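Chemist: Predicted model and sequence below, questions to follow.
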Amino acid sequence: MDKGNHQQSDSVSMNEQPNLQQFVSELNSYSREEGDTPPAVRGAEAPIGHVLEIAGSGSRVVLDARRLMELQGNEDPALSMSGQVGSQVKMPVGNSWLIANVRTMRAFEGTTVLAHVDFLGEGKRDSSGGMSSFKRGVTRFPIPGCEVHPVTTPDLQSVFAADNRPHIEIGTVYPTDDIRGALYVDPMLGKHFAVLGSTGTGKSTSVSLILHRICEASPEGHIVMIDPHGEYSAAFKGFGEIFNVDNLQLPYWLMNFEEHCEVMLTSSGKDRQRDEDILAKCLLEARTRNKMAAEFGKVTVDSPIPYLLTDLNQIIVNEMGKLDRAGDAAPYQRLKNKLDELRTDPRFSFMFSGMMVSDTMGKFLAKMFRLPAEGRPISIVDVSGVPSEVTSTVVSVLARMVFDYAIWSRTEAQRPMLLVCEEAHRYVPKDESGGGQAVRRILERIAKEGRKYGVSLGLITQRPSDLAEGVLSQCGTIISMRLNNERDQDVVRAAMPEGARGFLDAIPALRNRECIASGEGVNIPIRVTFDTLEAEKRPASSDPSFAEMWKQTGDEEGIISRTVRRWRGHGK
């Protein structure tokens, strides 16, 4: 609901004044009748307001500000929060309690408050007034005049308690300090998830906590995480496999034709199309020179058949020698020069090493996808040391290998996989004009089709507004931490389900390590304070203290010497 509609829904027209005045009068009358009852006795049994108007997904209610003030001093934290934005209220409908979330509040007349609430679900009402068996969704709606009651901590325990489905606990539900917030593993992974939050909100630590909980619950799982800053290696050392430019050994021949073009072609416009045609012809011939090609019959430029870089180079030279005019050799020379650069530049040795021509595809998939996991189900791929020219291509190859493996292993025992992309807006940007379109296309395809083949996508980003349109909407579970940018908030507002709209105004005000979780992975939208993660499981993402660090001195000469050596040796 946009802001205009939002304001309109809370306004009161002249035609509604008599109706609203009647409710206000009833509230005042009720308060006078109960005025001699001590607040502590009245507690949760007495209503705090009445329903004014009903809509399909929510309602407007009138609340008595005096009752809300009385409850603020209650020992029960749920009762003390009654009526506040982001809290819950309940309404009796037959033998059920209907639970709603308070979205907005505004003063109306005297001690009357007009509030907009969103329906969350309903639970059974027992003879003592308690609630059990809460379920999301509404089967029966209240009618105008229905009482509105505050919820108690036992009510919230019934609402938020995890059922018997596999789940992970990540923290405590606001405003309580003992009700556990849970994410259901299968719905969350089966329909993708996103973790959003501005820099400095504790996003990386929270992601580490979620992944650690998943690994603990499924030690034989299969998780691949793309880590662009090298933050998560520290968090999973000893709990998973860590890959970087020193041990990644990504065979260049695993690239498909589109990825070859991104790495090997330097031209644009009309020249690029001609260069693509030449590369396609030469690459296909290089692949078919492998005796393996005869075994599999039809081979294409996309087939992951090993080939020698020297063969590709020789084929390019041979084709160039067949030309009638020297001027026609420019595309071949461009391609040859780039190939020479990839072969000789040590920055690319993790991918374009001469040692990668043997058929290592099976071993590479086994170690990268943790098949078998042997109690270490996660692979952290640190791409911070990968040259920026090929970073998107490396991510594209890894993501495509996850998806293609899932497709081609459909007749085997299924091994679902989770692909987690930190800084997702880098790889699936809203702007389609830049480079690195291969990774964009494969991640968009996984978002749309991955769940059919057992591939889950986890997107982590601080700038959801920079993500390609439609990708975030493919995520069934959204875990939003504090977002300071209004454009980012608007994107999250559009992606969140209707029942979570009442939490949106709280997103800019969330504390560090707090989130709003909504969608398939939770029973109803919840505000959660994340657990404190053990020190050895935290990522290396804490910001340095300028005030403290600038007090330290000594061994500057040694620091510079060692830094320059690593710089020149590319991390050695």
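Modeler: In hand now; what should we look at? Note that the coordinates shown come from a computational prediction; the quantities given were computed from them, not determined experimentally.

Chemist: Please make it C-alpha for all contacts and neighbour counts, starting now.
Modeler: Fine.

Chemist: For the helix or strand hosting residue 19, name the packing helices and strands.
Modeler: Using DSSP states H and E, residue 19 sits in helix 17-33. The elements that helix 17-33 packs onto, with contact taken as 3 or more CA pairs under 8 Å, 6 or more residues apart in numbering; DSSP states H and E, are strand 49-54, strand 58-64.

Chemist: so which of these is the most packed in?
Modeler: Comparing those by mean neighbour count (mean count of other CA atoms under 10 Å), strand 58-64 ranks first with a mean of 24.

Chemist: Does anything pack onto it? Which helices or strands?
Modeler: Using 3+ CA pairs under 8 Å, 6+ apart, strand 58-64 is in contact with helix 17-33, strand 49-54, strand 112-125.

Chemist: For the helix holding residue 19, buried residues please.
Modeler: 20, 23-24, 27-28, 31 (16 or more other CA atoms under 10 Å).

Chemist: In the very next helix or strand once past it, which residues are buried?
Modeler: On the C-terminal side of helix 17-33, the closest following helix or strand by DSSP H and E is helix 39-42. Residues of helix 39-42 classed as buried by neighbour count (16+ other CA under 10 Å): residue 39.

Chemist: Check whether residue 271 sits in a helix, strand or coil.
Modeler: Following DSSP: H, G, I helix; E, B strand; the rest coil, we place residue 271 in the helix state.

Chemist: Pull the number of nearby residues for it.
Modeler: Counted by other CA atoms under 10 Å, the residues lying close to residue 271 total 13.

Chemist: Find the nearest non-adjacent residue to it, please.
Modeler: residue 331 (7.7 Å; CA to CA, 6 or more residues apart in numbering).

Chemist: That neighbour: how many residues sit nearby?
Modeler: By the measure other CA under 10 Å, the count of residues near residue 331 is 22.

Chemist: Return the residues in contact with it.
Modeler: 271, 274-275, 278 (CA atoms under 8 Å, 6 or more residues apart in numbering).

Chemist: Apply the buried test to those and list what passes.
Modeler: For the contacts of residue 331, a neighbour count by 16+ other CA under 10 Å gives the buried set as 275, 278.

Chemist: Please compare the first structure with the one that follows:
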Amino acid sequence: MSLVVGEVTAVSGIKISLRIFEDSNQESIFYNGVKYRGISIREHISIQRGFIDIVCLVEGEFLDERNVDAESGRTIYTRRVDVRPIGFIVDGIFQEGVKYMPMIRDVASLLSEPAVARIYGKEGRGDFSIGVMLKEDVAVNLSWARIFNGHLGIFGNTGSGKSNTLAKLYTTLFKQKHEILKDKSSFIIVDFNGEYTEDQILPFNEKRVTILNQKKPRDKLKLSSSHFWDVETLSLLFQATTNTQQPFIRRIVNGRERFKSNPDSLKNFFLKTFERAFSSGEAKPDALELSREIARIVDSQALQNHLKEIKYIFANRSFKSNNGPWYNSDGAGFTESILPILQHIDLDYLDQFDEFLLRAYLQLCSDVVLGYAQYEHIQPVLTRAKASVTELRKVVELTGGHPPSDLLHVISLKRCKSDMKKILPLLIAKSIYAKHKDTVKSPPNKTLHLIIDEAHNILSEQSAREHEVWKDYRLELFEEIIKEGRKYGAYLTLSSQRPADISPTVVSQVHNFFIHRLVNDRDLKLLDNTISTLDTSSRALIPTLAKGCCVVTGTAFDLPMIIKVDPLIKEHRPSSDDVDLEDLWDDALI
């Protein structure tokens, strides 16, 4: 039997007004052992229309009339509320949407807490529950299959609890589904602040943790060499311009690929380039400078000493060694003095980073001699490459094949410099997404989940310190994953305290949102423009949400709801807790 608390007095569009009976103002009501919540803002009621129960959400209340009782002289106030229909119940099953509307004098009844829980999910904690509904204080079992079968966005100001929500989601997932996820899914966390390197989400010994440290190199990110020797990757790493420097890098990669079956291809290229430079009919002074740099790369002191003695003679447009031979088109000087030194240089010890630098300088030297390129146009990208290779070598290891996939792999960038924090996530995303696309079947037989904490660091459109080409490529890569990744079973989870800094294209493709407190107008406007499932009343609560509370909405949820996420125990929480100044300063005084 339902608890009747009022009746319909007005219907205008989808706005419904109710007159609430005077004896229905209690905060909580217990009836036959079942708890009901009284009528207040954001509470739920049902309106009976024949055999249909129309479920409504309370949006406002006011006192409408004031009458005086003729017999007692007591003033009577009539309480009225405005409600909005959110769905209906037929044969005990809730369906979202406005299909039926009530009529005047239809009665309104309270909904029990278990009934409200059934509207938003299965009653009770069940398999997948991360918290309770804020007002009803009842646990809701979320549809984990629908949540993780799409892109996730977890947004909130610092200290609002978003890190706990991210960790709680995946901790619950692994706790409930750990065994069935093995060999079927891979989860990679790009951790900018080192918050997940201990026992968070999974115990330390059950996951792979890679801590990248540029100051004290220890762990290294394993990257397939095939992904490194890629024109787009190299152009991205060294910020090559589109019209001149990127075609130059393409010549390097194509030349290596063309002759890779020849085990002495690099040595032959090395010898041929020096022969061109020092047997040319018209010597190029830039070629001499490049040759000296090549000698430093191969670490040949003999070659460096010999090249120091060579000077460019403007009158003859030739090279000449001090008290030595001329280097011109007859080739005698090169064959007699330089070639013997070159033949004794061993290039096999070079790693692939040094090989790229060597090939780049050899290619530029050859291009300058043949007139295919101008030194001043290409030299800036080589300068950037030298600087980047030095830092990359500290944190990246190039391997022959694809690194093995782990169920959960945490990659910490806390000890990396800011420029490397932009480059490494792109290398990670590009390599694992390309590998996943190449190996997955159709329909997908396995899934890839890339989790990016503090996503505004790499998905921002606002950075003015980077080249526009590099920024465009960075955004295009992640936009491709978020647009096309679902077909291949590849999904993104983005956590950020500034969603407005993230590309609107990326945010608009997110399927499900967990929105904690946000107060910035730009952030709130972005949510208004990109989240179609966010209703007005839920949106209005976002700036005032308490710590740990969030608005949950998206394709996996029939209706937006406000939940309070259960805090994880200290050992499993991300390392992002607030500092307790009382304990800190009291201990200091002691």
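Modeler: Nice, I can see it. This one's a predicted model, so the numbers in the text were calculated from it and none came from an experiment.

Chemist: quick check: longest helix of structure 1.
Modeler: Criterion DSSP state H: the longest helix present in structure 1 is helix 388-408.

Chemist: What span of structure 2 is that one aligned with?
Modeler: Aligning helix 388-408 of structure 1 against structure 2 (TM-score structural alignment) gives residues 418-438.

Chemist: Now the matching stretch on structure 1. Mean distance?
Modeler: Taken over the aligned residues, the distance from stretch 418-438 of structure 2 to structure 1 averages 2.2 Å (mean CA distance after the TM-score superposition for structure 1).

Chemist: how about the helices of the stretch 51-200 of structure 1, start to end?
Modeler: In the stretch 51-200 of structure 1, the segments counted as helices under DSSP state H, counting those that start in this stretch are 65-71, 77-80, 153-160, 185-190.

Chemist: Deepest in the core, which of these is it.
Modeler: helix 77-80 comes out most buried of these by mean count of other CA under 10 Å, with a mean of 22.

Chemist: I'd like to know which elements that helix is packed against.
Modeler: helix 153-160.

Chemist: which residues in structure 2 does the helix it packs on match up with?
Modeler: By TM-score structural alignment, helix 153-160 of structure 1 lines up with residues 113-120 in structure 2.

Chemist: List the superposition-based mean deviation of that stretch with respect to structure 1.
Modeler: Here stretch 113-120 of structure 2, set against structure 1 after superposition, deviates by a mean of 2.5 Å using mean CA distance after the TM-score superposition for structure 1.

Chemist: Off-centre distance for that stretch?
Modeler: 33 Å (CA atoms, centre = their mean, to the nearest Å).

Chemist: roughly how far apart are the residue nearest to the spatial centre of structure 1 and residue 431 of structure 1?
Modeler: Centroid-nearest residue in structure 1: residue 194, 1.5 Å away (criterion: CA atoms, centre = their mean). Residue 194 of structure 1 sits 20 Å away from residue 431 of structure 1, going by CA to CA, to the nearest Å.

Chemist: Then residue 52 of structure 1?
Modeler: Where residue 431 of structure 1 is concerned, residue 52 of structure 1 sits at a distance of 46 Å (CA to CA).

Chemist: Strands along the stretch 201-350 of structure 1, start to end?
Modeler: 223-227, 240-243 (DSSP state E, counting those that start in this stretch).

Chemist: Give the aligned equivalent of residue 340 of structure 1 in structure 2.
Modeler: Checking TM-score structural alignment: residue 340 of structure 1 goes with residue 386.

Chemist: Quick check: chain neighbours aside, which residue is closest to that match?
Modeler: Distances taken as CA to CA, 6+ apart place residue 357 nearest to residue 386 of structure 2, at 7.1 Å, with adjacent residues excluded.

Chemist: Show me what the one you found aligns to in structure 1.
Modeler: When structure 1 is aligned by TM-score structural alignment, the residue opposite residue 357 of structure 2 is residue 313.

Chemist: now the helices of the stretch 51-200 of structure 1 in a markdown table, with distance to residue 531 of structure 1?
Modeler: Shown next, in a markdown table, are these (distance: least, CA to CA, whole Å):
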| stretch | distance to residue 531 of structure 1 |
| --- | --- |
| helix 65-71 | 28 |
| helix 77-80 | 19 |
| helix 153-160 | 16 |
| helix 185-190 | 18 |
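
Chemist: Quick one: closest of those to residue 204 of structure 1.
Modeler: Set against residue 204 of structure 1 and scored by CA to CA, these come closest in helix 185-190, at 18.6 Å.

Chemist: residue range for that closest one in structure 2?
Modeler: Mapped onto structure 2 using TM-score structural alignment, helix 185-190 of structure 1 spans residues 144-149.

Chemist: Can you list the neighbours in contact with that stretch?
Modeler: Contact with stretch 144-149 of structure 2 is made by 128, 173, 489, 491, 512, 555-556, as judged by CA under 8 Å, 6+ apart.

Chemist: how far is it from where the chain is centred?
Modeler: The chain centroid and the centroid of stretch 144-149 of structure 2 are separated by 18 Å under CA atoms, centre = their mean.

Chemist: again with stretch 517-527 of structure 2
Modeler: Its chain's average C-alpha position is 19 Å from that of stretch 517-527 of structure 2, according to CA atoms, centre = their mean.

Chemist: Could you tell me where that stretch falls in structure 1?
Modeler: Mapping stretch 517-527 of structure 2 onto structure 1 (TM-score structural alignment) gives residues 482-492.

Chemist: got the buried residues for the matching stretch?
Modeler: Applying 16+ other CA under 10 Å to stretch 482-492 of structure 1 flags 482-484, 488-489, 491-492 as buried.

Chemist: what's the answer for stretch 446-456 of structure 1, then?
Modeler: Neighbour counts over stretch 446-456 of structure 1 (16+ other CA under 10 Å) mark 446-451, 453-456 as buried.

Chemist: and if you look at stretch 281-290 of structure 1?
Modeler: For stretch 281-290 of structure 1, the neighbour count (16+ other CA under 10 Å) marks 282-289 as buried.

Chemist: With respect to residue 198 of structure 1, which of those is nearest?
Modeler: For the buried residues of stretch 281-290 of structure 1, the nearest to residue 198 of structure 1 is residue 283 (43.7 Å; CA to CA).

Chemist: Counterpart of residue 162 of structure 2 over in structure 1?
Modeler: Match for residue 162 of structure 2 (TM-score structural alignment): residue 203.

Chemist: Distance check, that match against residue 100 of structure 1.
Modeler: Using CA to CA, one gets 29 Å for the distance from residue 203 of structure 1 to residue 100 of structure 1.
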